[in-house]
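Undergrad: after the sequence you'll find the predicted model.
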Amino acid sequence: MVAKKTPLYDEHVKLGGKIVEYAGWFLPVQFEGLIPEHEAVRNAVGIFDVSHMGQIFVKGKDALAYLQYLCTNDISKAEKNQTIYALFCYPDGGVVDDFLVYKFDEEEYLLVVNAANTEKDFKWMIDNKKDFNIIIENKSDQYGEIAIQGPNSEKVLQKLTDTDLSNIKPFYFEPKVDIMGIECIVSRTGYTGEDGFEVYAPVDEIAKIWNALLEKGQEEGIKPCGLGCRDTLRFEAAMPLYGNEISKDINPLEGGLKFFVKLDKEEDFIGKEALNKQWEEGLKRKVVGFELLGRGIPREGYEIYKDGKKIGHVTTGYMSPTLKKSIGNALVDINETEIGNEFEIMIRNKPVKAKVISRKFLKNK
């Protein structure tokens, strides 16, 4: 299958972005470089092309009941114009995907799902529609999406709109914001641990917004950013990545996402029974944070040992650009998850000591 191009592909090429194939899309992995882009988001402002993400709308009088049946979180708690993090699970508790739910009103919701899972998610939603009185529409090909992230993000985006962005609280959105005469959905959300916004605009208009942000944000130190620093930023901020910290084989309880799995909500949801049973019986393994005590970079998939016995594997690992040390997440045996516990990670066939630390690598985020 040939990878797809986002509506901003030509802009990335013009800017000299290093293009790679990711989740079936051609996307920039970096422009100037991972470290300067990472630091721009932590200290100033960066923008990301996230047009590859999927947008699936659910409308109709049973929209809420349907989402309660599919989602682990309690969607009934969402207010109008609020976004809420949730997951779909298989009957055995494994994760179909994680996503944000945007509530327009009781009868209209938008799910922003992972790019690689968009078709799978849409099929899952159709297959589990049952008799709910709803319409499910995959409108992913109609939207471009830009993430503006960092302490200066509001200042830069405010230059393009008369809507007072300070009125949008974190994890809320405005459904109709005029940006340069273009009607956009603007949410105060992101995947970096910093303040920021995500802007959804028609595919044929998104490049105008991208270029205007780069032009108007010069004073604030704006940089275009690629997938490379998107991953280091989300990981430092303890945000999971589907396929790493959660997957069809790693359920949300094991992934440390119990807060988003409402086992006590009245409605049954797909996977609830299996997850409830596992929670009551006790987890056998869990994702923890760790810090490398020796030299090396712990990469995804590296095996972890304790006293000669394999106890797990690394799910994500990096030299943290912010903390300047090798840290990571690992799925390990439940008996090895205490803070301060030590184990060994096999890096290039050599055991390197590591110790369990809090996954909240950045204390202030």
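TA: Yes, it's here.
Undergrad: only C-alpha atoms from now on, for both contacts and neighbour counts.
TA: Fine.
Undergrad: neighbours of residue 295, how many?
TA: Look at residue 295: counted by other Cα atoms under 10 Å, it has 12 neighbours.
Undergrad: for the stretch 101-250 of the chain, what spans make up the strands?
TA: Assigned by DSSP state E, counting those that start in this stretch, the strands in the stretch 101-250 of the chain fall at 108-113, 135-138, 143-149, 173-179, 182-187, 196-202, 222-225.
Undergrad: tell me which of these sits nearest to residue 350.
TA: strand 222-225 (34.1 Å; Cα to Cα).
Undergrad: gap between the closest one and the chain center?
TA: Mean C-alpha position of strand 222-225 versus that of the full chain (Cα atoms, centre = their mean, to the nearest Å) differs by 19 Å.
Undergrad: let me have the strands of the stretch 101-250 of the chain in JSON lines, adding distance to residue 67 and mean neighbour count as columns.
TA: Output for the strands of the stretch 101-250 of the chain, formatted as JSON lines (distance: least, Cα to Cα, whole Å; neighbours: other Cα atoms under 10 Å):
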{"stretch": "strand 108-113", "distance to residue 67": "9", "mean neighbour count": "21"}
{"stretch": "strand 135-138", "distance to residue 67": "11", "mean neighbour count": "16"}
{"stretch": "strand 143-149", "distance to residue 67": "22", "mean neighbour count": "27"}
{"stretch": "strand 173-179", "distance to residue 67": "19", "mean neighbour count": "19"}
{"stretch": "strand 182-187", "distance to residue 67": "20", "mean neighbour count": "20"}
{"stretch": "strand 196-202", "distance to residue 67": "22", "mean neighbour count": "24"}
{"stretch": "strand 222-225", "distance to residue 67": "33", "mean neighbour count": "26"}
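Undergrad: ok, structure two:
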Amino acid sequence: MTLLKTPLNKTHIESGARMVPFAGWDMPVQYSGIIEEVKAVRNACGLFDVSHMGRIDIQGSAASDFLNKTLSVDVNKLKPNRAKYGVICNIDGGIIDDCIVYKFDSDHFLLVPNASNKTIVIDWLNQHKPKSNVSMIDITTQHAMIALQGPKGMQTLNDQVQSDMSLLKMFNFTQEAFCGTDVMIARTGYTGEDGVELFVPESKAAHVWNILVDSGAKPCGLGSRDLLRLEAGLLLHGNDMNTKINPFEAGLEKFVNCDKDDYLAGPALRKIRSEGPEKKLVGFYVDGNRAARPGYTINHGATQVGYITSGTYSPTLNRNIALGYVLTELIDNNKNLKCDIRGQFTDIVITKLPFYSR
């Protein structure tokens, strides 16, 4: 299969990035090294190519009603130039994907789903899109999406724009000229650090990227991005949630409005809310030197009571961390939980999420 290439593909290769296939794209997994890149983001600022993420432009007089029917959030309550994180659930309440929706006005939105789920999301939306008064266009390849993340990110960005981007509130976005290039800048990210995501015209992507690198931002790959999001307790669809998992199990209920009129997943989610989930996603500290990996079982005595969904060594915390599902009844009485790490039963302790926050 021929891999898709982001507008920055040539730049990555010329800069020596290690490239790997990811969700049908040729993507950089690392530049200088995952741990070095993590430290750069935590202490200064890093730069990520996230152009593989989907971008779906949704317009029309019925756009708000359409999205309220299919998304977990209430877009009518969202003000223009603001964004909101949410999930897309099927009629049984299972999570098709998580996403961010950006509202330009009541008739115009941008939906950003995960790269691996974009086609599935578009198919689901098309099944429920009204025949008139809503248009839906995949504009993924028209723009690059660049994430500038870290405590020095805003200072780095401010050197290139007229406005003070530190005044832009979280999950707000604006249009700005970046060295003569019109870009959309959103105060969003997936690292647990302050930062922004820039939506840049395809033809200007390398220009913007190189300016930020020359200004001190460290190029980073998907490997460090995954580690950073796990330290921040952020979920990854396909690992920590899927169509067999509902938002109440995944701990995402605060991003769900079950009571919206005509919400497709509303009846199922209201039932789940009433009954309560049998299992829940929690964070774990893992003893010892070996990481708990996805699929490893969680045991209480001789009984399996859960499983790991994400796990790794955290260089920021200098210890092994993991996310996983465990029976709800054991969350408050979680002594003697163990993870089967390749035949060795290792002590794990439930801890409050996120593992790391600035």
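TA: That came in fine, so what should we check first? Keep in mind that this is a model prediction, so the values were computed, not measured.
Undergrad: in a markdown table, list the strands of the stretch 101-250 of the first structure along with distance to residue 233 of the first structure.
TA: Shown next, in a markdown table, are the strands of the stretch 101-250 of the first structure (distance: least, Cα to Cα, whole Å):
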| stretch | distance to residue 233 of the first structure |
| --- | --- |
| strand 108-113 | 19 |
| strand 135-138 | 29 |
| strand 143-149 | 10 |
| strand 173-179 | 22 |
| strand 182-187 | 19 |
| strand 196-202 | 13 |
| strand 222-225 | 11 |
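Undergrad: out of those, nearest to residue 19 of the first structure?
TA: Of all these, it is strand 222-225 that lies closest to residue 19 of the first structure, at 11.9 Å by Cα to Cα.
Undergrad: so which elements touch the closest one?
TA: Under the contact definition 3 or more Cα pairs under 8 Å, 6 or more residues apart in numbering; DSSP states H and E, strand 222-225 of the first structure sits against strand 25-30, helix 34-43, strand 45-49, helix 206-216.
Undergrad: which residues does that strand contact?
TA: 28-31, 37-38, 40, 44-49, 214 (Cα atoms under 8 Å, 6 or more residues apart in numbering).
Undergrad: which of those sits closest to residue 135 of the first structure?
TA: Residue 135 of the first structure lies nearest to residue 49 out of the contacts of strand 222-225 of the first structure, by Cα to Cα, at 28.4 Å.
Undergrad: got a list of what the closest residue to the closest one other than its chain neighbours touches?
TA: Distances taken as Cα to Cα, 6 or more residues apart in numbering put residue 146 closest to residue 49 of the first structure, at 5.0 Å, once the chain neighbours are dropped. Counting by Cα under 8 Å, 6+ apart, residue 146 of the first structure touches 47-51, 198-200, 206, 210.
Undergrad: sorry, back to before: output the helices and strands packed on strand 222-225 of the first structure as TSV; include the columns mean neighbour count.
TA: What follows is those, written out as TSV (neighbours: other Cα atoms under 10 Å):
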stretch	mean neighbour count
strand 25-30	22
helix 34-43	21
strand 45-49	26
helix 206-216	18
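Undergrad: how about these in a markdown table, adding distance to residue 59 of the first structure?
TA: Formatted as a markdown table, these follow (distance: least, Cα to Cα, whole Å):
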| stretch | distance to residue 59 of the first structure |
| --- | --- |
| strand 25-30 | 28 |
| helix 34-43 | 35 |
| strand 45-49 | 27 |
| helix 206-216 | 25 |
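Undergrad: which one, of the ones you listed, ends up nearest to residue 192 of the first structure?
TA: helix 34-43 (8.0 Å).
Undergrad: in the second structure, which spans are helices?
TA: Assigned by DSSP state H, the second structure shows helices spanning 9-14, 34-43, 63-70, 118-128, 153-158, 205-214, 222-231, 247-250, 266-275.
Undergrad: residue 181 of the second structure: which of the ones you listed is closest?
TA: Of all those, helix 205-214 comes closest under Cα to Cα, at 8.3 Å.
Undergrad: the closest one: how far from the chain's middle?
TA: On Cα atoms, centre = their mean, the centre of helix 205-214 of the second structure falls 23 Å from that of its chain.
Undergrad: outside of that helix itself, list whatever touches it.
TA: With Cα under 8 Å, 6+ apart, helix 205-214 of the second structure has contacts from 7-8, 11, 47, 143-144, 146, 156-157, 178, 200, 219.
Undergrad: tell me the one among these nearest to residue 254 of the second structure.
TA: Checking the contacts of helix 205-214 of the second structure against residue 254 of the second structure by Cα to Cα gives residue 146 as the nearest, at 27.4 Å.
Undergrad: counterpart of that closest one in the first structure?
TA: Mapped onto the first structure by TM-score structural alignment, residue 146 of the second structure lines up with residue 146.
Undergrad: any idea how far that match lies from residue 273 of the first structure?
TA: Distance of residue 146 of the first structure to residue 273 of the first structure, given as Cα to Cα, to the nearest Å: 38 Å.
Undergrad: also residue 100 of the first structure?
TA: Residue 100 of the first structure is 23 Å from residue 273 of the first structure, by Cα to Cα.
Undergrad: what's the counterpart of residue 325 of the first structure in the second structure?
TA: Taking TM-score structural alignment, residue 325 of the first structure has residue 319 as its aligned residue in the second structure.
Undergrad: for the residue nearest to its match when sequence neighbours are not counted, the count of nearby residues, please.
TA: Spatially, and ignoring its direct neighbours in sequence, residue 319 of the second structure is nearest to residue 313 (5.8 Å; Cα to Cα, 6+ apart). Other residues lying near residue 313 of the second structure total 20 when counted by other Cα under 10 Å.
Undergrad: OK, contacts around residue 313 of the second structure?
TA: Per Cα under 8 Å, 6+ apart, neighbours of residue 313 of the second structure: 291, 319-321.
Undergrad: which of these tops the neighbour count?
TA: residue 321 (27 neighbours).
Undergrad: just to revisit the earlier point, for residue 304 of the first structure, find the nearest of the helices and strands packed on strand 222-225 of the first structure.
TA: Across these, closest to residue 304 of the first structure is helix 34-43 (Cα to Cα), at 27.2 Å.
Undergrad: neighbours of the nearest residue to residue 179 of the second structure once chain neighbours are set aside, just the number please.
TA: Leaving out its chain neighbours, the residue that sits closest to residue 179 of the second structure by Cα to Cα, 6+ apart is residue 160, at 6.0 Å. By other Cα under 10 Å, the residues close to residue 160 of the second structure number 16.
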